[in-house]
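Colleague: Predicted model, plus sequence, below.
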Amino acid sequence: MDAEIYIRQMLPEDLDLALVLKKTEGWNQTREDWQFFLRQQPSLCLVAVVEDKPVGTVTAVAYQSRLAWIGMMLVDRKFRRKGISKMLMREILHRLEGFSTIKLDATPEGRFVYQQLGFKKEYSLWRFIRKENPSRREPDRDAGISPVSVADLPKLEKLDTMVFGAGRDNVLRYLLAAFPAGAFMLEEGGEIKGFLFSRKGSDYTQLGPLVAKDETVARRLISQALAQLNEHALVLDVAASRQELMSWLVNRGFEQRRELVRMYLQDNRYSGIPEKYYLIAGPEFG
């Protein structure tokens, strides 16, 4: 007879096991990322437990009262095909009642589970990686692009809210505090043309979110990051519709990897301005 499976709120002492699960899957999150979720909404960080041992996780973060974002869906491989993913999802969705829009970025393996729960595809993303190569020559740094300071955040947060679809000041402030050397902005004539934040992961530095007026600005910001972070292994997630940008990335040493599918439940009321959203913050952040 199978052991009983139950769902409970995640505790700080569960993080060691959570990190083992994400490492097994080759995911890029750090302990600090998990702690961010626990600080934001502890009741939206869950574990599935079998015989007093956590064997699965899921998190969610609320952006204002508009949009909830689900991430970190992980199940120990030894306990798969027992309905644990669905149990975790049903409980997190129950706790997210009241949100008109709920979103996530699904792996191909997870997409089927989410479709059964009513999630619909918004668009596809492709992951690109570039291994560290300190000898690689990058263009000179762009004199028009400046580092982001705390004083700049209110202007960037206003733009990000319009483009992303909901305010996530908590994420931008977390990213800037954790890795200020990876945050850049372009301001001309008193107008913010675009910005890029970055995050140090366990294996790669993630580029994103990147919000820009157009692709020329987006490329300038990415080029600045490449010049600044040349010694880092890099990863980014870009919408599949941006074929020219993807070709440009390949020419700069990036390799195309796995697909992600951005999905939503119920009403996609807060879709933002996708044409100005070039790189996402990561599957766990949106």
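Modeller: Cool, the structure landed.
Colleague: Only C-alpha atoms from now on, for both contacts and neighbour counts.
Modeller: Will do.
Colleague: Which neighbouring elements make contact with the helix or strand hosting Asp105?
Modeller: Using DSSP states H and E, the element containing Asp105 is strand 101-106. When contacts are defined as 3 or more C-alpha pairs under 8 Å, 6 or more residues apart in numbering; DSSP states H and E, strand 101-106 sits against strand 67-75, strand 255-266.
Colleague: hey, which of those is tucked in deepest?
Modeller: strand 67-75 (a mean of 23; mean count of other C-alpha atoms under 10 Å).
Colleague: In terms of secondary structure, what does it contact?
Modeller: Against strand 67-75 (3+ C-alpha pairs under 8 Å, 6+ apart) you get helix 15-24, strand 53-63, helix 84-95, strand 101-106.
Colleague: do that again at 7 Å, thanks
Modeller: The elements that strand 67-75 packs onto, with contact taken as 3 or more C-alpha pairs under 7 Å, 6 or more residues apart in numbering; DSSP states H and E, are strand 53-63, strand 101-106.
Colleague: show me where the stretch 101-250 of the chain has strands.
Modeller: With DSSP state E, counting those that start in this stretch as the criterion, the stretch 101-250 of the chain has strands at 101-106, 120-130, 145-147, 184-188, 191-200, 205-212, 234-239.
Colleague: Identify the residues contacting the shortest one?
Modeller: Contacts made with strand 145-147 from outside it, assessed by C-alpha atoms under 7 Å, 6 or more residues apart in numbering, are listed as Ala183, Phe184, Met185, Leu186.
Colleague: Apart from its chain neighbours, what residue comes closest to the second one?
Modeller: Read it as Phe184. Pro147 (4.5 Å; C-alpha to C-alpha, 6 or more residues apart in numbering).
Colleague: Comparison target, given below:
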Amino acid sequence: MTCQRPLIAICNLLRTKLSFPPQRPANKAMNRPLGSELHPSILGQDHIPAALELCRFAGWNQTKQDWQRFLRLNPKSCFGLFHDQNCIATCISTEYARQQAWIGMMLVHPEYRRQGLAKRLLNHCLSRLDEQGIACVRLDATPAGLQVYQGLGFVPEFVLSRWRLPEQTRDVSRTNPKPRNTRKSSEETSYRKHLELDKLAFGSDRSELLADLAGDSLICSADNGFGMMRAGHLANYLGPLTAKSPGVAKDVVSRLLDATPGAIFWDIPDSQMETTQFAHSLGFQKDRSLTRMRRGKNVPQDVNLMYGISGPSTG
């Protein structure tokens, strides 16, 4: 098993404090519905501060680095709604090998909710995906959004839960564990094996996403699995985590925890009972549940290989 850090030290990322200019407050006196008069626009780098403010309103964990990644990978499928030049809602879709797409970052400013803005953005994303011939669309729904998505043709597939490890004093290694194998050929072979395993678990090739995540993550690999840990606004995020057995997953998690200070979020399918029991034994606490949902054709995923997702925004 090996653990490797990117050129940018993970510890620096873990200590990063986000700062961004506040948005102009929304018009609290505005009562008439806006859904019919606002049109989705493509988001750019200059919209990241506004998108982050929506994340903070929602209590979400995404960082500036996450939004930069969304825009790099999906430059034409990150959408927003604007009122008085303020970004008041967002939604993104990520396409994987033209087989399936993922809907994420469905956010609406608190003062503009219950006006159909999220549904308008979602329908825009779905129409665009239909035009591209992408037959399978997935998302991870909160309990509040479950009925809304069902009304748009999404069906439940399985339940996963967020597990949270509170920030506490742990015996954390401050140095990068030395890799077991250092030959370039071994690293390339291992990388290809991990991509193949992830494709079996997720159902589509998402090597572009994994390569981008690796640039911001601590990576631990084993012969039959791998996992990543990256910084978040509220807590570090453990995932994706793909392995051929619970034992391999436990080994990878233990290595990641040994090298990571601070609080941690970890999203695990509920069917992985041995792994959720392991998380509980480590001090993780169950925080909330999500439902994986699908619209259209079924691109099979193997939940038995899935011990942690890459995040609700990308699967």
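Modeller: Alright, I've got the coordinates. For clarity, every value in this text was computed on a predicted model and none was experimentally measured.
Colleague: circling back to that earlier point, which residues in structure 2 does the strand holding Asp105 of structure 1 align to?
Modeller: Alignment note (TM-score structural alignment): strand 101-106 of structure 1 is matched to residues 136-141 of structure 2.
Colleague: By how much does the matching stretch deviate from structure 1 on average?
Modeller: For stretch 136-141 of structure 2, the mean distance from the matching residues in structure 1 following superposition reads 0.6 Å, by mean C-alpha distance after the TM-score superposition for structure 1.
Colleague: which parts of that stretch are buried?
Modeller: Cys136, Val137, Arg138, Leu139, Asp140, Ala141 (16 or more other C-alpha atoms under 10 Å).
Colleague: wait, which of those is closest to Asp270 of structure 2?
Modeller: Asp270 of structure 2 lies nearest to Asp140 out of these, by C-alpha to C-alpha, at 13.4 Å.
Colleague: Who are the contact partners of the closest one?
Modeller: Leu290, Thr291, Arg292, Met293, Pro312.
Colleague: Output those in JSON lines; the columns should cover distance to Ser207 of structure 2.
Modeller: As requested, the contacts of Asp140 of structure 2 are exported to JSON lines (distance: C-alpha to C-alpha, whole Å):
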{"residue": "Leu290", "distance to Ser207 of structure 2": "24"}
{"residue": "Thr291", "distance to Ser207 of structure 2": "24"}
{"residue": "Arg292", "distance to Ser207 of structure 2": "21"}
{"residue": "Met293", "distance to Ser207 of structure 2": "22"}
{"residue": "Pro312", "distance to Ser207 of structure 2": "17"}
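Colleague: What range does stretch 245-253 of structure 1 cover in structure 2?
Modeller: Using TM-score structural alignment, stretch 245-253 of structure 1 pairs with 275-283 in structure 2.
Colleague: One more: stretch 156-176 of structure 1?
Modeller: So stretch 156-176 of structure 1 sits over residues 194-214 in structure 2, by TM-score structural alignment.
Colleague: list the buried ones in the match of stretch 245-253 of structure 1?
Modeller: Buried residues in stretch 275-283 of structure 2 (16+ other C-alpha under 10 Å): Thr275, Thr276, Ala279.
Colleague: Show me those that map onto helices.
Modeller: Mapping the buried residues of stretch 275-283 of structure 2 onto helices (DSSP state H) picks out Thr275, Thr276, Ala279.
Colleague: closest to Gln68 of structure 2 among these?
Modeller: Ranked by distance to Gln68 of structure 2 (C-alpha to C-alpha), these are led by Ala279 at 30.3 Å.
Colleague: where's the closest one relative to Phe154 of structure 2, distance?
Modeller: 30 Å (C-alpha to C-alpha, to the nearest Å).
Colleague: Any idea how far apart the tips of stretch 141-160 of structure 2 sit?
Modeller: Span of stretch 141-160 of structure 2 from end to end, C-alpha to C-alpha: 10 Å.
Colleague: which residues are in contact with it?
Modeller: With C-alpha under 7 Å, 6+ apart, stretch 141-160 of structure 2 has contacts from Asp267, Ile268, Pro269, Asp270, Ser289, Leu290, Thr291, Arg292, Met293, Arg294, Arg295.
Colleague: Pipe the buried residues of stretch 136-141 of structure 2 into JSON lines and attach distance to Leu305 of structure 2 per row.
Modeller: Converted to JSON lines, the buried residues of stretch 136-141 of structure 2 look like this (distance: C-alpha to C-alpha, whole Å):
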{"residue": "Cys136", "distance to Leu305 of structure 2": "20"}
{"residue": "Val137", "distance to Leu305 of structure 2": "20"}
{"residue": "Arg138", "distance to Leu305 of structure 2": "18"}
{"residue": "Leu139", "distance to Leu305 of structure 2": "19"}
{"residue": "Asp140", "distance to Leu305 of structure 2": "18"}
{"residue": "Ala141", "distance to Leu305 of structure 2": "21"}
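Colleague: nearest to Gln99 of structure 2, of those residues?
Modeller: Looking across the buried residues of stretch 136-141 of structure 2 and measuring by C-alpha to C-alpha, the closest to Gln99 of structure 2 is Cys136, at 6.7 Å.
Colleague: and the gap between Thr169 of structure 2 and Asn176 of structure 2?
Modeller: Distance from Thr169 of structure 2 to Asn176 of structure 2, by C-alpha to C-alpha: 19 Å.
Colleague: can you redo the strands of the stretch 101-250 of structure 1 as a markdown table with distance to Arg80 of structure 1?
Modeller: Formatted as a markdown table, those follow (distance: least, C-alpha to C-alpha, whole Å):
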| stretch | distance to Arg80 of structure 1 |
| --- | --- |
| strand 101-106 | 17 |
| strand 120-130 | 23 |
| strand 145-147 | 45 |
| strand 184-188 | 41 |
| strand 191-200 | 30 |
| strand 205-212 | 29 |
| strand 234-239 | 27 |
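Colleague: To Val75 of structure 1, which of these lies closest?
Modeller: Across these, closest to Val75 of structure 1 is strand 101-106 (C-alpha to C-alpha), at 14.1 Å.
Colleague: Which pair in the contacts of Asp140 of structure 2 has the greatest spatial separation?
Modeller: Between any two of the contacts of Asp140 of structure 2 (C-alpha to C-alpha), the greatest distance is 11.4 Å, for Met293 and Pro312.
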